[in-house]
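Asks: Kindly generate the corresponding structure for this input.
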Amino acid sequence: MSNWVLIPCLKALFAEFDRIAPGRDRASDGSIGDAAHGKEVSDHNPDETGSVPIRDSDRVNEVHAIDVDDDLRESDLTMEKVVQFLLGRCRAGKEKRLRYIIYNRRIWSASSGWVQKTYTGASAHTEHAHFSASYTTSLEASTASWHLEDIPVALTAADKAWIDARIDAVAGEVITKLRQTADDLSDTERIRIAQTMLAQKMSGTSAPGNTYERGLNDLVPDLWQLAFFSRTKGGDPVPPAGVFGQILAELATVKAELAGLKAQS
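Replies: Presented below is the predicted three-dimensional model:
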């Protein structure tokens, strides 16, 4: 087969699967088709040298489809959840890079409004999910987040232990700071200082014409709002990096605040 490349948006989708399920099975992963695909019209064929349903406007020999192994090997994350999550984004108009998805004897396509239909092809697609992407240059080249990190899953015991450890660590730093700067203060005065620290105002997420201020004690409620209502407490939409990206930004904010407190000691 002639030299070919996988379109960037699907490379990014593969990368996000690896990020949310690093131990996943990859036995059924694929991109370019085999000899059988080469004899039929398929998005698995390179678009300059193979038989494909659409010809795009560039001269790059690209493949516009991937298969991702069904076994994600995560306790509360399944391919079904991933497929339904992506379908929800497609139906809401938040994701426009996909043309159709095939999984477990079903097919959903943009051309049919993402309505579920029975898939009767030779492969039932039970061992992997198939994702076909757009041939529009701007969409196939987009490596924007697919937001797979935002798929709600139950916390594992390890997750809970990690969160507890982080909370303990941050609380310990705050307590240490109070001890360093207020050894001679009463308990009431210590509480007042702690409340003041938590109430320090900082910028929230922002959208054009819509920015709000909140304190450190608003961080967790803000993330819950983002995860469940796709809006922050201030009404701003989920940032481009997604809720996971926002969590990282919030942790960076907390770290900066603590660094500032240390510098003042």
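Asks: Please make it C-alpha for all contacts and neighbour counts, starting now.
Replies: Will do.
Asks: these two touch, right, residue 137 and residue 59?
Replies: No: at 10.9 Å, residue 137 does not count as touching residue 59 under the criterion of Cα atoms under 8 Å.
Asks: okay, the two: which has more neighbours?
Replies: residue 137 (12 against 9; other Cα atoms under 10 Å).
Asks: how about the host helix or strand of residue 180: buried residues?
Replies: According to DSSP states H and E, residue 180 maps onto helix 157-181. Neighbour-count burial for helix 157-181, counted by 16 or more other Cα atoms under 10 Å, picks out 174, 177, 178.
Asks: Quick check: chain neighbours aside, which residue is closest to residue 51?
Replies: residue 41 (4.9 Å; Cα to Cα, 6 or more residues apart in numbering).
Asks: Residue 104 reaches residue 124, doesn't it?
Replies: Yes: counting by Cα under 8 Å, residue 104 touches residue 124, with 5.9 Å between them.
Asks: quick one, helices of the stretch 101-250 of the chain?
Replies: Applying DSSP state H, counting those that start in this stretch to the stretch 101-250 of the chain gives helices spanning 137-140, 157-181, 187-198, 219-229, 242-264.
Asks: So which of these is nearest residue 19?
Replies: Across the helices of the stretch 101-250 of the chain, residue 19 has its closest neighbour in helix 242-264 (11.6 Å, Cα to Cα).
Asks: what inclination does that closest one have with respect to helix 187-198?
Replies: 130 degrees (axes from the mean of the first three to the mean of the last three Cα atoms, to 10 degrees).
Asks: Quick check: the gap between the residue sitting furthest away from the middle of the chain and residue 178.
Replies: Distance from the C-alpha centroid of the chain peaks at residue 184, with 47.6 Å (Cα atoms, centre = their mean). Residue 184 sits 10 Å away from residue 178, going by Cα to Cα, to the nearest Å.
Asks: Contact partners for residue 83?
Replies: By Cα atoms under 8 Å, 6 or more residues apart in numbering, residue 83 lies in contact with 101, 103.
Asks: between the helix holding residue 180 and helix 242-264, how big is the angle?
Replies: 20 degrees.
Asks: buried stuff in stretch 183-199?
Replies: 190, 197.
Asks: likewise stretch 18-36?
Replies: Buried residues in stretch 18-36 (16+ other Cα under 10 Å): 20, 21, 24, 29, 30, 31, 32, 33.
Asks: For residue 149, find the nearest of the helices of the stretch 101-250 of the chain.
Replies: helix 242-264 (5.9 Å).
Asks: for residue 154, what are its contacts?
Replies: So residue 154 contacts residue 76 (Cα under 8 Å, 6+ apart).
Asks: What separation do you get for it and residue 89?
Replies: From residue 154 over to residue 89 the distance is 21 Å, taken as Cα to Cα.
Asks: Same question for residue 226.
Replies: Per Cα to Cα, residue 226 is found 15 Å from residue 89.
Asks: run this one through as well so I can compare:
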Amino acid sequence: MPSAQLVSCLRQLWNEFDDIAPNRDRRSDGWIGDAAHAGSSSDHNPDETGKVPIRDADKINEVHALDVDKDLNVPGLDMERVVQFLLTRCRNGTERRLRYIIWNRRIWEASNGWRQRTYTGANAHDQHGHFSASYDTALEASKASWRLEDIPVALTDADLNKIGNMIASEVAKAVTAARNAELAVNALTRARPLNGPDGKPDGTQYTPLGHNVLMQGVPSPAKGGARVPMHELLGDIAEAVVES
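Replies: Sure, this is the predicted structure:
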């Protein structure tokens, strides 16, 4: 018989604990049972070679229990919050892969509608959370996300400072861009005096924007958007009016 392996759904759960709490304590983590577990029926025992409460349909030597250390080392996130998040999903039917959870002298079971009971076992499970998986072949093999990343976590002071700095930086960029745009518009629209033949101001004015339009032309719909002199565009418009 091949060596035992943790069922895929709990392996996925274990990975997601690492994702949301990469610096968590792992000293109380575990899945395969020790000699004490081997002497009694336990989900920590391999289901093909050990004593287990249920035999599943496949012939894979699997363990259906996972212990995860309580110390997640993430501000605003603890095992209680994770357990309650999973219980909510179990109760509303979103999650069906767990049979029961034990944490901090309490147990919640699918068989009694996930109602809380006092746990009276020898191990209080106050140093780790215990998660037992279904023996249904499809459920135990599911690698679907447990959605632990959706657990709401309060922002820390460092988070708030980081967000504040990001907002301030973006606001500063927007203000600078607006100022530059205003300067550009002013430069294009500010009237400048024109000189007569004698080289002296003759009382007329021009703007760079108007000068560019006269020199470069404007897009003409009749010419497929090609730029034409202003007088030609006006001629096209006049013809269109007459024809209509």
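Asks: now the helices of the stretch 101-250 of structure 1 in CSV, with distance to residue 37 of structure 1?
Replies: Formatted as CSV, those follow (distance: least, Cα to Cα, whole Å):
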stretch, distance to residue 37 of structure 1
helix 137-140, 21
helix 157-181, 42
helix 187-198, 60
helix 219-229, 40
helix 242-264, 36
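Asks: So which of those is nearest residue 16 of structure 1?
Replies: Nearest to residue 16 of structure 1 among those is helix 242-264 (11.9 Å), distances taken as Cα to Cα.
Asks: Which of the residues in the closest one are classified as buried?
Replies: 242, 243, 244, 245, 246, 247, 250, 253, 257, 258.
Asks: How about stretch 139-156 of structure 2?
Replies: For stretch 139-156 of structure 2, by 16+ other Cα under 10 Å, it's 139, 140, 141, 146.
Asks: same thing with stretch 47-60 of structure 1?
Replies: For stretch 47-60 of structure 1, the neighbour count (16+ other Cα under 10 Å) marks 47, 48, 50, 51, 52, 56 as buried.
Asks: Figure out how far that stretch is from the centre of its chain.
Replies: Averaging C-alpha positions (Cα atoms, centre = their mean, to the nearest Å) puts stretch 47-60 of structure 1 29 Å from its chain's average.
Asks: before we move on, what about stretch 252-265 of structure 1?
Replies: Per Cα atoms, centre = their mean, the displacement of stretch 252-265 of structure 1 from the mean C-alpha position of its chain is 28 Å.
Asks: who are the neighbours in contact with the spatially most central residue of structure 2?
Replies: Residue closest to the mean C-alpha point of structure 2, counted by Cα atoms, centre = their mean, is residue 149 at 7.2 Å. With contact taken as Cα under 8 Å, 6+ apart, residue 149 of structure 2 is in contact with 16, 20.
Asks: at 7 Å what do you get?
Replies: By Cα atoms under 7 Å, 6 or more residues apart in numbering, the contact set of residue 149 of structure 2 is residue 20.
Asks: again, but for the one 10 residues further on
Replies: Going by Cα under 7 Å, 6+ apart, residue 159 of structure 2 touches no other residue.
Asks: if we go to 10 Å?
Replies: residue 165 (Cα atoms under 10 Å, 6 or more residues apart in numbering).
Asks: What residue in structure 1 is paired with it?
Replies: Correspondence of residue 159 of structure 2 to structure 1, assessed by TM-score structural alignment: residue 159.
Asks: any idea how far that match lies from residue 153 of structure 1?
Replies: 11 Å.
Asks: Can you tell me the element the residue nearest to residue 51 of structure 1 falls in?
Replies: Residue 41 of structure 1 is part of no helix or strand when elements are defined by DSSP H and E.
Asks: any idea how far residue 52 of structure 1 is from it?
Replies: Residue 41 of structure 1 is 5 Å from residue 52 of structure 1, by Cα to Cα.
Asks: Tell me, how many residues neighbour residue 46 of structure 2?
Replies: Residue neighbour count, defined by other Cα under 10 Å, stands at 24 for residue 46 of structure 2.
Asks: Which secondary structure element is home to it?
Replies: Short version, using DSSP H and E: residue 46 of structure 2 is in no helix or strand.
Asks: So it is in contact with residue 56, correct?
Replies: No: using Cα atoms under 10 Å, residue 46 of structure 2 makes no contact with residue 56, being 11.1 Å away.
Asks: what sits in contact with each of those two?
Replies: Joint contacts of residue 46 of structure 2 and residue 56 (Cα under 10 Å, 6+ apart) are residue 62.
Asks: before we move on, what SS does the nearest residue to residue 135 of structure 1 once chain neighbours are set aside have?
Replies: Spatial nearest neighbour of residue 135 of structure 1, excluding adjacent residues (Cα to Cα, 6+ apart): residue 56 at 5.4 Å. Three-state assignment for residue 56 of structure 1 (DSSP: H, G, I helix; E, B strand; the rest coil): coil.
Asks: Check which helices and strands the helix or strand hosting residue 10 of structure 2 sits against.
Replies: Element membership for residue 10 of structure 2 (DSSP H and E) is helix 8-20. Under the contact definition 3 or more Cα pairs under 10 Å, 6 or more residues apart in numbering; DSSP states H and E, helix 8-20 of structure 2 sits against strand 62-63, strand 65-69, strand 128-133, helix 137-141.
Asks: okay, those, which one's buried deepest?
Replies: Mean neighbour count (mean count of other Cα atoms under 10 Å) peaks for strand 62-63 among the helices and strands packed on helix 8-20 of structure 2, with a mean of 26.
Asks: roughly how far out does that strand sit from the chain middle?
Replies: In terms of Cα atoms, centre = their mean, the gap separating the centre of strand 62-63 of structure 2 from the centre of its chain is 31 Å.
Asks: What lies in contact with that strand?
Replies: With Cα under 10 Å, 6+ apart, strand 62-63 of structure 2 has contacts from 2-8, 10, 31-33, 42-50, 52, 56, 132-133, 135, 140.
Asks: Quick one: closest of the helices of the stretch 101-250 of structure 1 to residue 69 of structure 1.
Replies: helix 137-140 (21.6 Å).
Asks: okay but residue 119 of structure 1 is in contact with residue 106, surely?
Replies: Yes: judged on Cα under 10 Å, residue 119 of structure 1 makes contact with residue 106 at a distance of 4.6 Å.
Asks: Need the overlap of contacts for the two.
Replies: Between them, residue 119 of structure 1 and residue 106 share the contacting residues residue 125, judged by Cα under 10 Å, 6+ apart.
Asks: Good, wrapping up.
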